[in-house]
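Chemist: structure here, sequence nowhere to be found:
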């Protein structure tokens, strides 16, 4: 959804450039400048230089440490003595736990009951008390708010707070220093903390320099609260559908975040689950980077053709895609890789009904070998639903080289008299 934007308009509803500059000195105590990696593959796809900002390599595995540390550093001595509480399924939890440890503040973190074990263990390893409560994040947030009311602990919001936004905005300043000619920045959006900070920083700096920098936000289509909210003109709650990008699955934008995004972000686009899975696979294979699904949506948008190449000057300027986090559950990674291969037409599962007589399995193997298809897994059973007494079912998983090869595999089986049925991963 496009938003009418005047890039020279300042100040924004959120923190001013001076606030973000001051936050930078504070955040620098714990956050390291993360690498930038030029992607030749994505450059060829987009037709403009694409640079990956690797916040997946940040301490705690995401950008969240920036906003969390900045917010906690602003607490008074009396507030610090009361301790802090936060609710999160992962990155915000780790950011708050780490920041609290560094500042000597006691932290209690509420996490959903089904949280990924690596995220639970990492949060506890930073010294926080971890409480499992609620089956979804909204329930966990309510439990944390109740705890704050009962104990006096300071509730640290994940995105809707001026100090948090200013902390996240330090990433925008870092990009401007490292890629001074940047023309477009692509940013994942959940509640809006990261993009509102980055947009506040880069739009105000660009206005001072008399130039334009586009900021484009990306949401998972299954959790896209911003397009609906921008259309309605106010933060609007949506029903969430399950998404692999759980780190940006937020049902309603933050109030302050919404104001900044409405005024300072040039467009918000959405990507599908298949788009995200393909992006993770590209980052693994081409960039050798482990990125969580939420952190890869910017790359997904580039691959899906949703990010137009910059048009300023004779040569398009750089596009920076922020990889916002790398905290992915290994079991989820396994499933996502398989899904990404299938979405890229490089992996398929076929169900084939065979007559129950000797030699059929060998014949299928010979046919597949004839078209250089690599068989990954085979299931041969006489007990499937709907099978006749004279039939067996063969489920074969095959690795292919792409769309053309995939169609060739299916066609050669049909030409041999079989009726392969494609199974979803």
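Modeler: Thanks, I have the structure now. Fair warning: this is a prediction, and the values are worked out from it, not measured in the lab.

Chemist: drop to CA atoms for contacts and neighbour counts, all remaining ones
Modeler: Fine.

Chemist: quickly find the element holding residue 410.
Modeler: Secondary structure from DSSP states H and E places residue 410 in helix 403-415.

Chemist: may I see the buried residues of that helix?
Modeler: Residues of helix 403-415 classed as buried by neighbour count (16 or more other CA atoms under 10 Å): 405-406, 408-410, 413.

Chemist: can you list contacts of whichever helix or strand comes after it?
Modeler: For helix 403-415, the following helix or strand on the C-terminal side (DSSP H and E) is strand 421-423. With contacts defined as CA atoms under 8 Å, 6 or more residues apart in numbering, strand 421-423 is touched by 348-352.

Chemist: second one coming, line it up with the first:
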């Protein structure tokens, strides 16, 4: 796929995916359009040789499975893992605030968000809502207001003269977005959601909004920027970029090998949930795919997981934040992430395989090691490796402004990642 087509498709994917719920629905819709069959974990499964399936959990995590040709499982699984969630502002259960005659919603910070970039942005609201209809039936539906309906105004410099020296943001006091003037009768979030439900689902006769999981997001669309279009800016690049690359690689693969795409929620808060990488979702699937324990272990020991999550690119204004020999460049290709303390699960064997695949795909490759005097983040790689015993390599596209409301990648790197992940899915022989 040409570079411009990759970027356009990635931009459309991100625009359709303002929350993990929407990302999972977008992934599922594209897989269903490619003739994948949806499985329900509550049903008995009849998996067929060569079958292609998808499973979702909590509406926010997804596993896609392509069984490949006869005998493919005996060669092991080619697995790619990513996550659907991103740092954001989540609406509290009882969020309505009335201050200075203005209607606001209280929020909670989800994940390790950079907070300053959220100010003075055109924000919208999306997520999942549980409701009761007029017949007493319960439903859950996804909502996306799409248009800007909120903003978090900065405090004028005249009232905070030292703001450019240091900015202390109190999430409780300073982050509630502003929605409207107070009105009579007083508005509340449930009436707002009820009206939106009726617009998006006119067939529903909504009696009561019972509960919700809602996130604010920046409405500014993705853009290819720079004098020569070298950069790609968007919200939620961490880690929808990797979800998209894994999806494109799976759909473009030759279908001969046994392949998994695992996109799970809650990575930004530790992955410990029923649908997170530290939960049983993947293991439950593997046990149903390979009920015999010995056969399952043999298969996993022949398998490899590529844990795809964005890497830190070298920032030109903060060169000293990187180890001198390990500063990945934008548009320099995917990055192999290495940490001796197992914050990343890469080994020399799995790194060697990934370098080999990059050479086979004609893709440049880089490496990242955090400075020895700084702490290191982590990914789903070590979690999945420790739970399943599968050999793992941690990789990712280099980005700037990670965990900001708007992040930056090189415009060529998403295509590079897709090419090497497709090569991985098509790889006939794995080491060991």
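Modeler: Structure's in. What do you need? Here the structure is a predicted model, which means the values were calculated and not measured.

Chemist: superposing both, give me the TM-score.
Modeler: Here the superposed chains carry a TM-score of 0.27, computed using TM-score structural alignment, normalised by the length of structure 1; 182 aligned residues with a CA RMSD of 6.6 Å.

Chemist: can you flag the buried ones in the contacts of strand 421-423 of structure 1?
Modeler: Buried members of these, counted by 16+ other CA under 10 Å: 348-352.

Chemist: next step: the residues you listed restricted to strands.
Modeler: Per DSSP state E, strands hold the following members of those: 348-352.

Chemist: in those residues, find the pair that's most separated.
Modeler: 348 and 352 (12.6 Å; CA to CA).

Chemist: circling back to that earlier point, got JSON lines for the buried residues of helix 403-415 of structure 1, with distance to residue 87 of structure 1 too?
Modeler: Shown next, in JSON lines, are these (distance: CA to CA, whole Å):
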{"residue": "405", "distance to residue 87 of structure 1": "47"}
{"residue": "406", "distance to residue 87 of structure 1": "45"}
{"residue": "408", "distance to residue 87 of structure 1": "50"}
{"residue": "409", "distance to residue 87 of structure 1": "49"}
{"residue": "410", "distance to residue 87 of structure 1": "48"}
{"residue": "413", "distance to residue 87 of structure 1": "52"}
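
Chemist: residue 376 of structure 1 belongs to a strand?
Modeler: Yes: assessed by DSSP: H, G, I helix; E, B strand; the rest coil, residue 376 of structure 1 belongs to a strand.

Chemist: from residue 368 of structure 1, how far out is it?
Modeler: 11 Å (CA to CA, to the nearest Å).

Chemist: which one of those two is surrounded by more residues?
Modeler: Between residue 376 of structure 1 and residue 368, counted using other CA atoms under 10 Å, the more crowded position is residue 368 (18 against 12).

Chemist: about what we covered before: pipe the buried ones among the contacts of strand 421-423 of structure 1 into a markdown table and attach distance to residue 17 of structure 1 per row.
Modeler: Shown next, in a markdown table, are these (distance: CA to CA, whole Å):
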| residue | distance to residue 17 of structure 1 |
| --- | --- |
| 348 | 51 |
| 349 | 53 |
| 350 | 56 |
| 351 | 59 |
| 352 | 63 |
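
Chemist: can you report how many residues lie near residue 27 of structure 1?
Modeler: Residue 27 of structure 1, neighbours per other CA under 10 Å, totals 24.

Chemist: quick one: it and residue 70 touch, right?
Modeler: Yes: between residue 27 of structure 1 and residue 70 a contact is recorded at 6.0 Å, counting by CA atoms under 8 Å.

Chemist: residues shared between the contacts of the two?
Modeler: Common neighbours of residue 27 of structure 1 and residue 70 (CA under 8 Å, 6+ apart) are residue 167.

Chemist: let me know the secondary structure of residue 270 of structure 1.
Modeler: Residue 270 of structure 1 - assigned by three-state DSSP - is strand.

Chemist: sweet, I'm off.
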